[in-house]
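**Q** My questions are about this predicted structure, shown below with the sequence.
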Amino acid sequence: MIVDPEVVTLSRLQFALTALYHFLFVPLTLGLVWILAIMESVYVMTGREVWKRMVQFWGVLFGINFAMGVATGITMEFQFGMNWAYYSHYVGDVFGTPLAIEGLMAFFLEGTLVGLFFLGWNRISRVKHLLVTWFLALATNLSALWILVANGWMQYPVGSAFNVETMRMEVTSFAEVLFNPVAQAKFVHTVSAGYVLGAMFVLSISAWYLLRGRNVDFARRSMTVAASFGLAAALSVVVLGDESGYAISENQKMKMAAIEAMWETEPAPASFTVFGVPDVEARTTHFALRIPWVMGLIGTRSLDKPIPGIANLVEDTKGKIASGLEAYDAMLMLREDRNDAQARAILAAHDQDMGYALLLKRFMDDPRKATPADIQKAADSTIPDVPVLFWAFRIMVACGFYFIALFAWSFWLASKRRLDEKRWYLKLALWSLPLPWLAAELGWIVAEYGRQPWAIEGILPTALGVSSVTAGQVWISLGGFVLFYTVLAAIDATLMVRYARRGPDGLGIWPAADANSLSPAGKGPG
């Protein structure tokens, strides 16, 4: 039976909306927790009360964000049963393990440490509380590691094999799943992007205080930490993004070709297209402005290795579909007779391509009846939306270089103690607040939209992973999620804006009468 395309589209839309919304909170948690650890370390080493107050104030905003992240993360997991039941059945043996570990990290370890962080100020010593904060930072990042291990396996499914007896993918090497090069590259790049977001969050809100002449010393110190941490993080994002790009070019060649709108294979080393207008119908890029050699060096780390173009990859896919049909036919024969040695040998020789034969099931019930035209159609379906990927990637990269410039300028001003001298700079820092979120969301669009039509790259097409539900049922759940997340968005925005506006003095963390001093007693630095 051919799956209803509307069910597939709605299920993808629902998961995309909930994932993108959840990812509004994840990177801020990843970045802000390290800033808390840095500030508290200074407090413990110097004994200056202002640093404790800074940790407590930014900790309030961290707590609100953390709670929203947990709430939106829980609902995301429901969808694997609601909308992606066959996906869960087919790859649950592999995907479920890191997902379960991530759940334990997020809801037990992190939850416990968050409780100790907020309730332990007057119950445990300074050093012990500092250790809690540092362990919280580590636990938060380890939680991200496991979900990215799961996601990395979806992008590059190593350490697993298809079992014809169970008709599922099963783990053959958990070490390969854990140390998957795509997962590791995604992890370091993603957490670095979170660090940038956390730094920008502190920088922007502190700039708002300085623009209004409130909590001046408090804001200056916060901006100094954010500028230093943000500059290191922004530089790391670019360097680690290069490693992530290399992993894509090695393991997801169609995604790389789509990002570059590279319709034909170029002579090595390939150029990088800074600007262009991809034309899907004509399969060309108009008004292309290219920098020679750059893409070849980034994508292959060489001067003589080409990056295959979309047309060449489609031709390769047609060959994989033909190979996959051999495996598909052998699998059906083994279901009839599990002792058929010839069928088992054919399956073993071609099972790495069986997922490509499954692409045909989007168009017909029996892939074995496919004509050359059907195979061409299935091969063409492996081309993702080129204009979306092309522009999402370039806007993300432009944001990355902007962050380096802004944090470098902030760091220089902080070193000269001139952070509050230029109002234009403070306004620029304030209005830059949304940009890290934009870059992070675009990064996920590139990662997830770029591997379509695959739920598991080369293994399971997205169209086959959905549950046996009707479009009407998905509309109901989609509406419920949109309503629930809209309410959460309103609550989160209200709380974050309210507490940020009140500031440390308004929350009683810093005496209002001495809001511009470093000492609660108003006696200068303390």
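**A** In hand now; what should we look at?
**Q** drop to CA atoms for contacts and neighbour counts, all remaining ones
**A** OK.
**Q** what sits up against stretch 319-328?
**A** 346-358, 367-368, 375, 379 (Cα atoms under 8 Å, 6 or more residues apart in numbering).
**Q** so who does the residue positioned nearest the centre of the chain touch?
**A** Nearest residue to the geometric centre of the chain (Cα atoms, centre = their mean): residue 444, 4.7 Å. Counting by Cα under 8 Å, 6+ apart, residue 444 makes contact with residue 20.
**Q** In the helix or strand encompassing it, which residues are buried?
**A** In the assignment (DSSP states H and E), residue 444 maps to helix 435-449. Within helix 435-449, the residues that qualify as buried are 435-437, 439-449, counting by 16 or more other Cα atoms under 10 Å.
**Q** could these go into a markdown table alongside distance to residue 56?
**A** As requested, the buried residues of helix 435-449 are arranged in a markdown table below (distance: Cα to Cα, whole Å):
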| residue | distance to residue 56 |
| --- | --- |
| 435 | 26 |
| 436 | 24 |
| 437 | 24 |
| 439 | 28 |
| 440 | 27 |
| 441 | 29 |
| 442 | 32 |
| 443 | 31 |
| 444 | 31 |
| 445 | 34 |
| 446 | 36 |
| 447 | 36 |
| 448 | 36 |
| 449 | 39 |
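**Q** Closest one of the residues you listed to residue 8?
**A** residue 449 (14.0 Å; Cα to Cα).
**Q** ok, which stretches of the stretch 51-200 of the chain are helices?
**A** 85-104, 110-119, 126-155, 174-178, 181-211 (DSSP state H, counting those that start in this stretch).
**Q** here comes the other one, which I'd like you to weigh against the first:
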Amino acid sequence: MELDIVALSRLQFAITALYHFLFVPLTLGLSIVIAIMETVYVMTGRAIWRQMTKFWGTLFGINFVLGVATGIVMEFQFGMNWSYYSHYVGDIFGAPLAIEGLMAFFLEATFVGLFFFGWDKLSKLGHLAAAWAVAIGSNFSALWILIANGWMQNPVGAAFNPQTMRMEVADFYAVLMNPVAQAKFVHTVSAGYVTASIFVLGVSAWFVLKGRHLELAKRSMTVAASFGLAASLSVVVLGDESGYLSTEHQKMKLAAIEAMWETEPAPAPFTAFGFPDQEARTTHFAVRIPWVMGLIGTRSLTTEIPGIENLVDHARERIANGVVAYDALQKIRAAGSDAAIPDDVRKAFEDNGADLGYALLLKPYIDDPRQASPEQIDQAAWDTVPNVPTLFWTFRIMVGLGFFFILLTAVFFYLSARHRLDRYPWLLRIAVLSIPLPWIAAECGWIVAEFGRQPWIIEGVLPTAAGVSSLGAFTVLMTIIGFSAIYTVLFIVEMSLMLRAIRKGPEPDDEPQAELVPPALAPAE
């Protein structure tokens, strides 16, 4: 069997990315939950809130360490497995990652130490400031990562330099304020808040079922239910915004998510259920809800959403334009100097340069895209269609779980307000069983975002197949096996530490009770 270096490189990055994202959502959300709990402790002076902060802080610390370790491996992969990609977009992609490392990560890592070791060395307000610095640093770190990822989905503020054969920053403000990146940031961090809320809710429900640490568990459930309900609602709203932006910037991804093979009359229906068949280019047993997709995707009753076949036709046109740009690029490079470039060649590149990446889609079929046959162009055009069944089902699993989280947190919010959190054991068991579900939803979200961008590593600019390093397939295969083995061991260790900490429960708080009385309530002398 011949090993495909592109497929293996993608598989390796997918494994490390999906594994890393097991830790990111809980870090983002739990840091905020802990800061909220410590804020209540400082405001009220009640020891139970300090005990809650320490207990959930321990679980945060275990998760944080594994997240940092796996994140470092991912950044090294850009240079090892995707060296041409790193060369091609290093000016743009490197800047957010550098800022994330210099500002956000150091802020987060520095104050993590103060949070864990500063309880008896800092004042209450000083320690609270450290807790919020950890939370802000965690979320600030996610911002810069998602600015970089958002640029890959919607490459703005950059231009291709034919002399250096690289993308270069033309407008850093446009990169920073990229609407796709901003929507991804708020959607991703909100998903992290939901993950932490369901985690806290489920672990606390387990304590209640066992009759242990009831005071801590019930207060934790109250925080988790209220915070989780707000976060769950925001995830749905922000997910709708991401879908609307896909209509503008990633039309093929949206069409694949909906298994929309042909352009539907406006407003397009939403396919609630069905079995997409990519070979037959149809969806079997489709159940469609009229108008819904048109309203969500375009927010109008008159705007069409193009179907897959229509978008493939458009891709053929862009491939033809890209071939013209590719020919002009070869002539520009052969000219040797800017003054020697003929005007007609310069104009041909300026007019068609935006489609250069489409010509590179022909590279898997022929070395020189200018020599491509109509059949090869047709193959390359259909390559712009991602795996439709995968996107169709992962999107619906993610959305279905999102609405379930709204229902679950709303129910527990109501029970908390009525002081009935321990009245319904079957609901508590549902909360415990729901702990893994936010991770499933988050992983589905990343599959939709990243798998749906294929065959592009940078949407419309650089095909994934063109970005890999010149490594042997066997070398990549061995690293996949090695990473999988190491990550399996780390996962077992992490789960063992988390479960041990949960079974052990909170440590008895040894803070002097005299310090717990708020000044306003202290007896007059």
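**A** Yes, it's here. Computed from a predicted structure; not experimentally measured.
**Q** Superpose on structure 2 and give me the mean offset of the helix holding residue 444 of structure 1.
**A** Once fitted to structure 2, helix 435-449 of structure 1 is off its aligned match by 0.2 Å on average (mean Cα distance after the TM-score superposition for structure 1).
**Q** And for stretch 56-68 of structure 1?
**A** So stretch 56-68 of structure 1 averages 0.4 Å relative to structure 2 (mean Cα distance after the TM-score superposition for structure 1).
**Q** Likewise for stretch 147-154 of structure 1?
**A** Looks like 0.3 Å for stretch 147-154 of structure 1 (mean Cα distance after the TM-score superposition for structure 1).
**Q** Where in structure 1 does stretch 446-460 of structure 2 align, residue-wise?
**A** Counting by TM-score structural alignment, stretch 446-460 of structure 2 lines up with residues 444-458 of structure 1.
**Q** Next, the distance between the ends of that stretch.
**A** 20 Å (Cα to Cα, to the nearest Å).
**Q** and it, how far out from the chain's middle?
**A** Relative to its chain's centre, stretch 444-458 of structure 1 lies at 12 Å (Cα atoms, centre = their mean, to the nearest Å).
**Q** follow-up on the earlier one: okay if I get the helices of the stretch 51-200 of structure 1 as CSV plus mean neighbour count?
**A** Output for the helices of the stretch 51-200 of structure 1, formatted as CSV (neighbours: other Cα atoms under 10 Å):
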stretch, mean neighbour count
helix 85-104, 19
helix 110-119, 17
helix 126-155, 21
helix 174-178, 17
helix 181-211, 25
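**Q** and residue 317 of structure 1, which of the ones you listed is closest to it?
**A** Closest among the helices of the stretch 51-200 of structure 1, using Cα to Cα: helix 126-155, at 16.9 Å.
**Q** corresponding residues in structure 2 for that closest one?
**A** Under TM-score structural alignment, the match for helix 126-155 of structure 1 is residues 124-153.
**Q** ok, now stretch 180-196 of structure 1?
**A** Taken onto structure 2 by TM-score structural alignment, stretch 180-196 of structure 1 occupies residues 178-194 there.
**Q** repeat for stretch 480-500 of structure 1
**A** With TM-score structural alignment as the criterion, stretch 480-500 of structure 1 aligns to 482-502.
**Q** show me where the stretch 401-526 of structure 1 has strands.
**A** All strands of the stretch 401-526 of structure 1, identified by DSSP state E, counting those that start in this stretch, fall at 454-456, 460-461.
**Q** for these, which one ends up most surrounded?
**A** Counting by mean count of other Cα atoms under 10 Å, strand 460-461 has the highest mean neighbour count of the strands of the stretch 401-526 of structure 1, with a mean of 24.
**Q** how much does it stray from structure 2?
**A** Strand 460-461 of structure 1 sits 0.3 Å off on average (mean Cα distance after the TM-score superposition for structure 1).
**Q** try stretch 235-248 of structure 1
**A** Averaged out, stretch 235-248 of structure 1 is 0.5 Å away (mean Cα distance after the TM-score superposition for structure 1).
**Q** ok, and for that stretch, which residues are buried?
**A** 235-238, 240-248.
**Q** Can you check which part of structure 2 it sits on?
**A** Against structure 2, stretch 235-248 of structure 1 falls on residues 233-246 (TM-score structural alignment).
**Q** What lies in contact with the matching stretch?
**A** The contact list for stretch 233-246 of structure 2 (Cα under 8 Å, 6+ apart) reads 179-180, 183-184, 186-187, 190-191, 253-254, 296-299, 402-403, 406.
**Q** at 6 Å instead, please
**A** Here stretch 233-246 of structure 2 makes contact (Cα atoms under 6 Å, 6 or more residues apart in numbering) with 183, 187, 190, 297.
**Q** how far does that stretch sit from the chain's center?
**A** Distance, stretch centre to chain centre, for stretch 233-246 of structure 2: 13 Å (Cα atoms, centre = their mean).
**Q** cool, stretch 347-357 of structure 2 as well?
**A** That offset, for stretch 347-357 of structure 2, works out to 32 Å (Cα atoms, centre = their mean).
**Q** same question, stretch 33-45 of structure 2
**A** 29 Å.
**Q** what does stretch 274-283 of structure 2 give?
**A** 27 Å.
**Q** so which strand or helix has the equivalent of residue 295 of structure 2 over in structure 1?
**A** Aligned by TM-score structural alignment, residue 295 of structure 2 pairs with residue 297 of structure 1. According to DSSP H and E, residue 297 of structure 1 maps onto helix 294-300.
**Q** now the next helix-or-strand element following that helix: which residue numbers in structure 2?
**A** Using DSSP H and E, the helix or strand that directly follows helix 294-300 of structure 1 along the chain is helix 310-336. Using TM-score structural alignment, helix 310-336 of structure 1 lines up with residues 308-334 of structure 2.
**Q** what's the closest non-adjacent residue to residue 169 of structure 1?
**A** Take residue 169 of structure 1 and drop its neighbours on the chain: the residue closest to it by Cα to Cα, 6 or more residues apart in numbering is residue 162, 4.4 Å away.
**Q** how far out from the middle of the chain is the helix or strand residue 230 of structure 2 falls within?
**A** Assigned by DSSP H and E, residue 230 of structure 2 falls within helix 214-249. How far helix 214-249 of structure 2 lies from its chain's middle: 15 Å, per Cα atoms, centre = their mean.
**Q** And for the helix or strand following that helix, what's in contact with it?
**A** Later in the chain than helix 214-249 of structure 2, the nearest helix or strand by DSSP H and E is helix 251-257. Helix 251-257 of structure 2 is contacted from outside by 307, 308, 388, 391, 392, 452, using Cα under 6 Å, 6+ apart.
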